[in-house]
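# pasting the structure only:
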């Protein structure tokens, strides 16, 4: 019997994953990861880790599988929390879920599982794994989950071939209602449990409170840029090369306080992210204000009225070489090569038609249609049909 260690999170998805593996004849062990100690920033009664670990234990008991809790809070703080603080401080918006999968679940957790003699690690992600076999070699594919509404392949966009080789995604072929039905039939305590929101494996956390632990509030200006501003009417110059054109399309617009009018104040530009609407507390507008840019050096937030504001939209983005990642290393582009793909810049965004352009310093992603709120620090992931083949940090 092959041994599989399941990351039991105390939710319905990982519970059903464990049940299915047992049905398939694997030797299954449940492991709960404790990643967080600080209750001062957790929204109380909203899925603190204790309730989750308790539910995970009850599920393991019901399925008759061994169970234990491992404390990874030190590594989590080092690899996820400290990174998040640093990114926010630099005016970028990190994605903790993608990082948690790359750094914790499929790295530290996987290593612990292998030390416990596991052949595989399994999670309750809605995605699938494919294998292409040719001459003795196996190439692993990360495929979207069958449930288009729940597909979580995006969160795994930083996995490597080695990590995929040792991973199983038992519920990838199922829809959420089917997963709940199985949990109900098996009388699992998690059957009706709501999906957890918030940071990966921490439960619900108030992000501003969380950030305020290290990033001190400091008052600054909120500036509104009118959509008629000359910055948006600049005609495209003549380009000598395609790379110059892509640089122009992906450039960061340079705003100054005098480009608009001061409409309010805030408590720190590093608490805000592009495309954000909530938390600005500025009235007197027909349409809501959106953050179009943050300047953490000058501590200014630039905003525009309405979700069609030109400051929100861009047609291209850039990923530096050191932040570029191919799951399918065999498909990686060389300089001057291009590839038509489907891409997304955030979880649950419908896939968008785009073209990849590889240059010496990195990779441009040019979309067929302008995209709203392309945000530095977030991940862009690209697909060939339903296979996620690569990703990178938006620079």
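On my side now, so go ahead. Bear in mind the structure is a predicted one, so any value in this text is a computation, not a measurement. Numbering: from 1, shown residues only.
# Could you use CA atoms for every contact and neighbour count after this?
Will do.
# Just the buried positions in stretch 115-133, please.
Judged by neighbour count (16 or more other Cα atoms under 10 Å), stretch 115-133 contains these buried residues: 118-129.
# what does stretch 260-278 give?
260, 262-263, 265-266, 268-275, 277.
# Among the residues you listed, which one sits closest to residue 242?
Nearest to residue 242, judged by Cα to Cα, of the buried residues of stretch 260-278 is residue 274 at 27.1 Å.
# wait, what's in contact with the closest one?
Neighbour list for residue 274: 290-294, 312, 373-375 [criterion: Cα atoms under 8 Å, 6 or more residues apart in numbering].
# okay, now the one to match up with it:
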């Protein structure tokens, strides 16, 4: 858990999905004498996907998710509240996804959903509906530690490197961290599974869990006809190589599914929404030494020192690459990589770390090949 002192007389609301992690988070809090209730989001609009089957975090399988959350809450002996967030999910996540895709960017809906819904609208709307609680907890594998010297919370990677989810939570604020508990941050997934068996929650191990926003990464059910307008695929010299099926279906660095024949391996290097064209290039031409980042937020509330060297994750499963932070202002910066990086993708997030601590991050707007002058 973190080092937050929680009075056992206070109520802790746990964001529950019916999966193992959130259920064991609630169980551990119970074992520490906390009064626990469960909150789960109702987000699925059956009209969103034009009848196509979409599941995982987003889709018509939500009925199963709600049932699983109820089963877990019953096993724990706690009250579960279903918080309706259909309109909010549509506006904040689905419309964001479509807008970014249409702009030729690769959206990251999981980051947006975590910040705006799971840690924002879910607890806030629950309290507006009269559901009382003092703290909010989740099953994320991440740690929050209070530093009395600075009077601020630090956000640290979870101890399990295979499950660390800090990448998705870089936008958390000091105000939020004051009231958030992460019971699983100090343990591994295997340890959580062992607790589930010992506590008699074996059924949790049988439920398939997915990290996908939609089933098998197939986002086509969320796209509309306007997103499927074909256009030219060209090379860096402007030669026409073929026709794409709508820029929303492509991402920087993509090689598979391009539908073109070439004498060498080609990758998507540029997506231009204004001309509705996709440019292909050789791998070495899709490498970048730097990138610009906008919408930066910093866990400490202040940006790091200019020129600080840190490790940056440009995608969730990346181990992290060494980079130097050069600030433009408090919300924009440029990152200069020690080594060239493949497929630095506008629309994705760059999250900065110092050892195990999350400094913050922001949204990649463009990649480049400039180097730091300092």
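Sure thing, it's come through. Not measured: the values here are computed from a predicted model.
# quick revisit: reformat the buried residues of stretch 260-278 of structure 1 as a markdown table; add secondary structure and distance to residue 175 of structure 1.
A markdown table is the format used below for these (DSSP: H, G, I helix; E, B strand; the rest coil; distance: Cα to Cα, whole Å):
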| residue | secondary structure | distance to residue 175 of structure 1 |
| --- | --- | --- |
| 260 | coil | 48 |
| 262 | strand | 48 |
| 263 | strand | 46 |
| 265 | strand | 45 |
| 266 | strand | 42 |
| 268 | coil | 41 |
| 269 | helix | 40 |
| 270 | helix | 38 |
| 271 | helix | 35 |
| 272 | coil | 34 |
| 273 | coil | 32 |
| 274 | coil | 32 |
| 275 | coil | 30 |
| 277 | coil | 32 |
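# what sits against the alignment partner in structure 1 of residue 100 of structure 2?
Mapped onto structure 1 by TM-score structural alignment, residue 100 of structure 2 lines up with residue 87. Going by Cα under 8 Å, 6+ apart, residue 87 of structure 1 touches 93-94, 377.
# From those residues, pick the one nearest residue 6 of structure 1.
Using Cα to Cα, residue 94 is the member of the contacts of residue 87 of structure 1 that sits closest to residue 6 of structure 1, with 26.5 Å.
# Wait, that closest one touches residue 84, no?
Yes - Residue 94 of structure 1 lies in contact with residue 84 (Cα atoms under 8 Å); the separation is 6.0 Å.
# ok, back up a step: which ones among the contacts of residue 274 of structure 1 lie within helices?
Assignment to helices by DSSP state H places none of the contacts of residue 274 of structure 1 there.
# will you turn the buried residues of stretch 260-278 of structure 1 into a markdown table that also has distance to residue 146 of structure 1?
Below are the buried residues of stretch 260-278 of structure 1 laid out as a markdown table (distance: Cα to Cα, whole Å):
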| residue | distance to residue 146 of structure 1 |
| --- | --- |
| 260 | 47 |
| 262 | 48 |
| 263 | 46 |
| 265 | 45 |
| 266 | 43 |
| 268 | 41 |
| 269 | 39 |
| 270 | 37 |
| 271 | 36 |
| 272 | 34 |
| 273 | 31 |
| 274 | 31 |
| 275 | 29 |
| 277 | 32 |
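# How about the contacts made by residue 354 of structure 1?
Contacts for residue 354 of structure 1 (Cα under 8 Å, 6+ apart) come out as 340-343, 365-368.
# Can you flag which of the residues you listed belong to strands?
340-343, 365-368 (DSSP state E).
# Please produce TSV containing those, extended by distance to residue 36 of structure 1 and neighbour count.
TSV is the format used below for these (distance: Cα to Cα, whole Å; neighbours: other Cα atoms under 10 Å):
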residue	distance to residue 36 of structure 1	neighbour count
340	41	16
341	38	21
342	36	21
343	33	26
365	36	26
366	39	24
367	38	21
368	41	12
